[in-house]
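1. My questions concern the predicted model and sequence given below.
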Amino acid sequence: MFLETVDQFATIATTKAAFLRRSPVGFWISSMMAGAYVGLGIILIFCVGANVDPSIRPIVMGASFGIALTLVIFAGSDLFTGHTMFMTLGWLRRRTSLRDLATCWGASWAGNLAGCVFLAAIFVAGGGGLALAGKSPLILNIAAAKMNAPALELVARAMLCNWLVCLAIWTSARMTNDTAKCIAIFWCVYAFIGSGFEHSVANMTLLSIALLAEHPPTVTLGGLGWNLLWVTIGNAISGAGIVGLGYWTASRPPAEADATPQPRKGEVLVKAETIGVSMPEVLVRKGVYAWMPPLPAIPGIELAGTIVE
């Protein structure tokens, strides 16, 4: 049920690792773009949410953040939180190495941070718009709270956040209609913003804006490091351990699936060389033996395989 998507993401992991080896500068720029795209979403939600009644603020801000992940997916870029899932699946499917995983995680995280800081500097230099207007801007209050939150709370909220972000990527990959993809992305990011969860890349822009603007003593560089440390850990746990490992485990066939099945009358034994080929009452996987009617008797099905008997 999930094998096709797992293999699709494992292939993406292979492509990302090759991209980083072939063009480190290109990968860095792509990662900076991802950070900036998420940052644009953060700027938007704080501009529209600054003067909204607190009782409906989460609704308004959550409904405005969809632009961030929509740009990341449709424009193309390298987002750290998505890579926690991609690279894990690539390693679990033995398409990439642990070194590939570590370098892609590190390079995408650093590139995301650079893009976020760059965007934050431009935004603050431009006056900060509605996000920094007034005596006590909402963005500064939120930043101070994030910088001084307990580690366990940050990790837990970060796990919930990237669970939703990776689900947005996962579900959109299983759809063929672009409108449906946008709707899936919207609901997943709406849930994490509206619930107040923690996204490391989103926080990079938010906290950088707070530091670069005139801020209270509760907003510090050490607070930025504290927040990003625990939020990054939480994001990685859910992206790799919950979504990545979870769907990889769910897609694995049971142990008995590799045993040679018993034939029915008129069937021949075939060793499949393709992946995920649907047959009547059986799902053929690469390297698995299956009994089925002779291949010429299966109209409309293209199966690359070897007839054993």
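-> Sure, I can see it.
2. contacts, neighbours, all on C-alpha from now
-> Fine.
3. So Cys166 versus Gly246, what's the distance?
-> Cys166 is 12 Å from Gly246, where distance means Cα to Cα, to the nearest Å.
4. quick one, which of these two is more surrounded?
-> Cys166 (27 against 14; other Cα atoms under 10 Å).
5. what residues are up against the more buried one?
-> 81-82, 85, 239, 243 (Cα atoms under 8 Å, 6 or more residues apart in numbering).
6. Surely Leu269 is within a helix?
-> No - per DSSP: H, G, I helix; E, B strand; the rest coil, Leu269 lies outside any helix segment and is strand.
7. My guess is it contacts Tyr289. True?
-> Yes - taking contacts as Cα atoms under 8 Å, Leu269 lies within contact range of Tyr289: 6.6 Å.
8. Apart from its chain neighbours, what residue comes closest to the spatially most central residue of the chain?
-> The chain has Gly82 as the residue nearest its centroid, 2.5 Å off, counting by Cα atoms, centre = their mean. Leaving aside its sequence neighbours, Gly82 sits nearest to Cys166 (Cα to Cα, 6 or more residues apart in numbering; 6.0 Å).
9. ok, and here's another one to check against it:
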Amino acid sequence: MNTETSKTTCMASPAEISQIGEDAGVYKASKKQILSFFSAIPAGAFIALAFVFYTTTQTGNLGTSWGLTKLVGGVVFSLGVIMVVVCGSELFTSSTMTTIARASGRISRFQMLRNWIVVYFGNFVGALFIVFLIWFAGQTMSANGQWGFTILTTAQHKIHHTWFEAFCLGILCNVMVCLAIWMSYAGKTLTDKAFIMILPIALFVASGFEHSVANMFMIPMGILTAHFSAPEFWQVINMDSQQFADLNLYHFIVKNLIPVTLGNIVGGGFCVGLALWSINRPH
């Protein structure tokens, strides 16, 4: 049996993966963008729910290994990206790889940028939907308020990077996210696709890299918790609300969302998408 043929029955070859990625980019940018918007809403919700799962694993972990705790958080967060892929939703960070469809000349620059904007705002809607569901569900009071305290400290940490640090963390994050998506193209079964994405996603989450869509949940959740929690919340966690006064829209957008989004575009669209496509596509 031919060795190459044997390999491709188990997984797509690098050249085939490049073609799949290019075709996916063409499909995303060419279809009716109202469909992309509505497809992006559940993707934003899936990533937000994954951060809910992450937050739960990081709550009340005093005395445990920092690294192992982060590993657990990263592994459970991978569920969000798995749901996005399996359910066929559109996620901004992976949609940055439509750069390869643009490089091949199969879509226009306008189509590419339009898709990014539509999906970005659809993801934002989905993430905020989960923010409000979690808020009105009273989840921040879980574990005697420690769940909400985890939200506060995580969100506050994210707005205290320098602009360039946030940009670089955004690049690193989307390198891993898009590598996870790229490798999932090689899979021939649901198990293949889901399993191969776990560790790349766990790497970026455990390492503290920055994902724009995840932050659309985490930081607004932190802002709500910081400014609208009842006095009982502050009493049970024994903290002063003024310690989190810097959790506001200005710091969210200017100090985090803008540089992280730009970094995500560079990491996914150029460092992974264009790089791997240029190397592996049939010439």
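-> Received, thanks. Given the structure is predicted, the values throughout are model-derived calculations rather than measurements.
10. Quick one: map the residue nearest to Gly82 of the first structure onto the second structure.
-> Matched by TM-score structural alignment, Cys166 of the first structure corresponds to Cys178 in the second structure.
11. can you tell me the mean distance of the host helix or strand of its match from the first structure after alignment?
-> Following DSSP states H and E, one finds Cys178 of the second structure within helix 163-184. After superposition onto the first structure, helix 163-184 of the second structure lies on average 0.7 Å away from the residues it aligns with, using mean Cα distance after the TM-score superposition for the first structure.
12. Please enumerate the helices of the stretch 1-150 of the first structure.
-> 3-22, 24-49, 57-64, 66-75, 80-92, 98-125, 138-147 (DSSP state H, counting those that start in this stretch).
13. In the first structure, what residue corresponds to Phe129 of the second structure?
-> Checking TM-score structural alignment: Phe129 of the second structure goes with Phe118.
14. How much space separates the residue nearest to that match when sequence neighbours are not counted from Ala68 of the first structure?
-> Among residues not flanking Phe118 of the first structure along the chain, Ala36 sits closest, at 7.8 Å (Cα to Cα, 6+ apart). Distance of Ala36 of the first structure to Ala68 of the first structure, computed by Cα to Cα: 9 Å.
15. Of those two, which one has the most company?
-> Taking other Cα under 10 Å, Ala36 of the first structure and Ala68 do not tie; Ala36 has more neighbours (29 against 23).
16. Quick one: map the more buried one onto the second structure.
-> Counting by TM-score structural alignment, Ala36 of the first structure lines up with Ala45 in the second structure.
17. Its match: what's it in contact with?
-> Here Ala45 of the second structure is in contact with 123, 126-130 (Cα under 8 Å, 6+ apart).
18. 10 Å instead?
-> The contact partners of Ala45 of the second structure, taken as Cα atoms under 10 Å, 6 or more residues apart in numbering, are 51, 80, 84, 122-131, 213-214, 216-217.
19. next one: Thr98 of the second structure
-> With Cα under 10 Å, 6+ apart, Thr98 of the second structure has these contacts: 21-29, 104, 107, 109, 111-113, 115-116, 268-269, 273-274.
20. Burial check on the corresponding residue of the second structure for Leu79 of the first structure, number of neighbours?
-> Counting by TM-score structural alignment, Leu79 of the first structure lines up with Leu91 in the second structure. For Leu91 of the second structure, the neighbour count with other Cα under 10 Å is 26.
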